[in-house]
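Enquirer: Starting from these lines, generate the structure:
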Amino acid sequence: MAFHHAQHANSLNQSLADLNGDINVSFEFFPPSTPEMEQILWSSIQRLQPLNPKFVSVTYGANSGVRDRTHSVIERIQQETNLVAAPHLTLVDASDEELLELAKHYWNSGIRNIVALRGDLPEGSPKPTRFANDLVRLLKSVADFDISVAAYPEVHPDAANAQADLIHLKRKIDAGANRAITQFFFDIESYLRFRDRCVTAGIDVEIVPGILPVTNFKQLKRFAGMTNVSLPRWLHRQFDGLDDDPGTRSLVGANVAIDMVKVLSREGVKDFHFYTLNRAELTYAICHTLGVRPQVKAE
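Expert: Predicted coordinates for the structure are as follows:
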């Protein structure tokens, strides 16, 4: 009996200690639309900066007002922090000439990392004729940017089928993309199957899982409905009865994300991209638990 307990204690201790910071993280933010949201964004950036992420990305809207806010956030990150800033860039509502100019401007400003996306099509727009692989090619024609593109373990909502979606991802990699970052997901099997299919298709870059720490399950259900993401039954059960209990929701959300990263890490995943929704608390707590912590300077 004592031997059984000792074995159990060892496996439990191993489970708690199996991540000691041996992972890389990156964070996504979005440009704020109000002074209050701007304050929240910058306090989040300052809070997460000491975790030494590989890069931080800033999302990009189709209309010019949001674009301008993206540029100003990127420039401020460049000027005021030691973080590697990676602006999102989309084809929607921008000509090749405008994109070439912007790419040159970014390169000349010291930006070396870009997240290249087709972008969401405005309501009622015709079928697209340019795709993210065209944007990757355009960027690489300007300079040797480090380019991330999007991947969809549960298939892009606009794709004809899973195979067509995979072929499209391969085109982006063949055009010069350095890594793919996935849409958020909760079905780990779907990610692992997708990663295997990428290998079979000759896609040899890192498929970085996108992790969304959940604080608001109602909002998550709306996101998931728009993006073709399945929410497993166990996840519904985790958040059941917590609509009016934000504190417990945060604890549950952190626990879900930690468990996901632990399982994925055991499957050989080393890089994780966190969709922060501009809030640092949950992402910081998750990273801390996983062993991603500020570097302690030697005396």
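
Enquirer: From now on I want contacts and neighbour counts done on CA atoms only, so please keep to that.
Expert: OK.

Enquirer: Which positions within stretch 51-59 qualify as buried?
Expert: Leu51, Asn52, Pro53, Phe55, Val56, Ser57, Val58, Thr59 (16 or more other CA atoms under 10 Å).

Enquirer: Just the ones of these in strands?
Expert: Val56, Ser57, Val58 (DSSP state E).

Enquirer: who's in contact with the longest helix along the chain?
Expert: Identified as the longest helix of the chain according to DSSP state H is helix 246-266. With contacts defined as CA atoms under 8 Å, 6 or more residues apart in numbering, helix 246-266 is touched by 18-19, 23, 186, 188, 211-216, 238-239, 242, 272, 282-283, 285-286, 289-290.

Enquirer: let's see this one next to it:
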Amino acid sequence: MTITEHISNAQSTLFSFELLPPLKGENLQTIFNAIDPLLEFAPAYINVTYHREEVVYHKGKSGAFLPKVLRRRPGTVGIAAAIQHRYNIDVVPHVICGGFSKEDTEDALIDFDFLGINNLLAVRGDADKITGRFEPNPAGHPHAVDLIKQIVRMNNGHYNDENIESATPTKFCIGVAGYPEKHTEAPNMANDLMYLKAKVDAGAEYIVTQLFFDNKKYFSFVESCRKVGITVPIIPGLKPISVKEHMSLLPRVFNVDLPEDLVRELVICNDNKSARELGIEWTIQQAKELKQAGVPSIHFYTMGKSDNIARIARAVY
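Expert: The predicted structure is shown next:
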């Protein structure tokens, strides 16, 4: 079932969550251990992220930063297939521009199609942590909208190899990311919404938001989207704070504001345990308000740990 079908058929707000693939050297049981505690809440779908290779830098003798190691979380295709087979729950693998040629993308999409995985989240991918710039594969896509167009072409039976005749159309339902407080690289919200609408016009069927801690930001974002003609479902994404460092880390990395009340309470937390408890309680209140407002689904960013998400869901669903 596609994500849009799940939403259309739902009688109330759906529950879903996102997982990170395990690092090299870890096994699939790590993923299953994160999923199992959340099964009681009947997740409609599970997202599996994908991140391009990460360059780790070190200072050379000249003082310049030099690349040291390439790190990648492998296995998204295999993990998505394993989850869908084991749990009979729809899986949404992330498909990114960064590090992939158009041929690489096509091969991955063919694998997903063969495996019966029909839902995707199409994203550009992160910028380099040192330079702050996104560098696409020279033979790949520079923007998510271009990736969406390739997926839509395959849905219409058109592959990169123009010599293929009577190609079988794929049946992918495409989701994209939205930013209630704008993307870090966007000059303003109006510009960000323009690009988001272009992705929807190209074929995206639903939007999942970046994390936020003030529901007013989400409601304002939805209203702004509707005003510019974006009519697809907009799913709020939530991430509970789990360590004190998040007070400075999350605003810097994700371009989000933390509400004054939340900051005030974080400051007086004695340790990470108390910060984690605060994060759980804050997210419970967020999720309750969103659910009461009738949002289509609430999507939780687990970062591979599900005990706090289970406590939140138990209080909300």
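
Enquirer: Need the counterpart of Gln49 of structure 1 in structure 2.
Expert: Using TM-score structural alignment, the equivalent of Gln49 of structure 1 in structure 2 is Leu39.

Enquirer: And for Leu100 of structure 1?
Expert: Checking TM-score structural alignment: Leu100 of structure 1 goes with Glu106.

Enquirer: Around its match, how many other residues sit close by?
Expert: Applying other CA atoms under 10 Å, we find 17 residues neighbouring Glu106 of structure 2.

Enquirer: swap in Met226 of structure 1?
Expert: By other CA under 10 Å, neighbour count at Met226 of structure 1 equals 10.

Enquirer: What strand or helix carries whichever residue in structure 2 pairs up with it?
Expert: In structure 2, the residue matched to Met226 of structure 1 (TM-score structural alignment) is Val253. Val253 of structure 2 belongs to helix 246-254 when assigned by DSSP states H and E.

Enquirer: cool, Ala164 of structure 1 as well?
Expert: helix 162-174.

Enquirer: Could I get the buried residue list for that helix?
Expert: Of all the residues in helix 162-174 of structure 1, those buried under the rule 16+ other CA under 10 Å are Asp165, Leu166, His168, Leu169, Lys170, Arg171, Lys172, Ile173, Asp174.

Enquirer: Same list (those) but as JSON lines, adding distance to Ala201 of structure 1.
Expert: JSON lines is the format used below for the buried residues of helix 162-174 of structure 1 (distance: CA to CA, whole Å):
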{"residue": "Asp165", "distance to Ala201 of structure 1": "12"}
{"residue": "Leu166", "distance to Ala201 of structure 1": "8"}
{"residue": "His168", "distance to Ala201 of structure 1": "11"}
{"residue": "Leu169", "distance to Ala201 of structure 1": "10"}
{"residue": "Lys170", "distance to Ala201 of structure 1": "7"}
{"residue": "Arg171", "distance to Ala201 of structure 1": "11"}
{"residue": "Lys172", "distance to Ala201 of structure 1": "13"}
{"residue": "Ile173", "distance to Ala201 of structure 1": "11"}
{"residue": "Asp174", "distance to Ala201 of structure 1": "12"}
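
Enquirer: Now which residue in structure 1 aligns to Arg226 of structure 2?
Expert: Here Arg226 of structure 2 is matched to Val199 in structure 1, going by TM-score structural alignment.

Enquirer: where exactly do the helices run in structure 2?
Expert: Counting by DSSP H, one finds helices in structure 2 at the ranges 3-9, 29-35, 76-87, 102-114, 144-155, 189-202, 215-227, 246-254, 260-267, 272-292, 307-316.

Enquirer: Find me the equivalent region of the last one in structure 1.
Expert: Looking back up the chat, that one is helix 307-316 of structure 2. Counting by TM-score structural alignment, helix 307-316 of structure 2 corresponds to 281-290 in structure 1.

Enquirer: for the matching stretch, the distance to its chain's centre please.
Expert: Centroid separation for stretch 281-290 of structure 1 versus its chain: 15 Å, with CA atoms, centre = their mean, to the nearest Å.

Enquirer: Alignment lookup: Tyr50 of structure 2 to structure 1.
Expert: Under TM-score structural alignment, Tyr50 of structure 2 pairs with Tyr60 in structure 1.

Enquirer: My read is that its match contacts Val66, right?
Expert: Yes - using CA atoms under 8 Å, Tyr60 of structure 1 is in contact with Val66, at 6.5 Å.

Enquirer: Might you report the residue contacts of Leu20 of structure 2?
Expert: If you count contacts by CA under 8 Å, 6+ apart, then Leu20 of structure 2 has Val48, Thr49, Tyr50, Met303, Gly304 around it.

Enquirer: Closest one to Ala80 of structure 2 out of these, please.
Expert: Nearest to Ala80 of structure 2 among those, counting by CA to CA, is Val48 at 6.7 Å.
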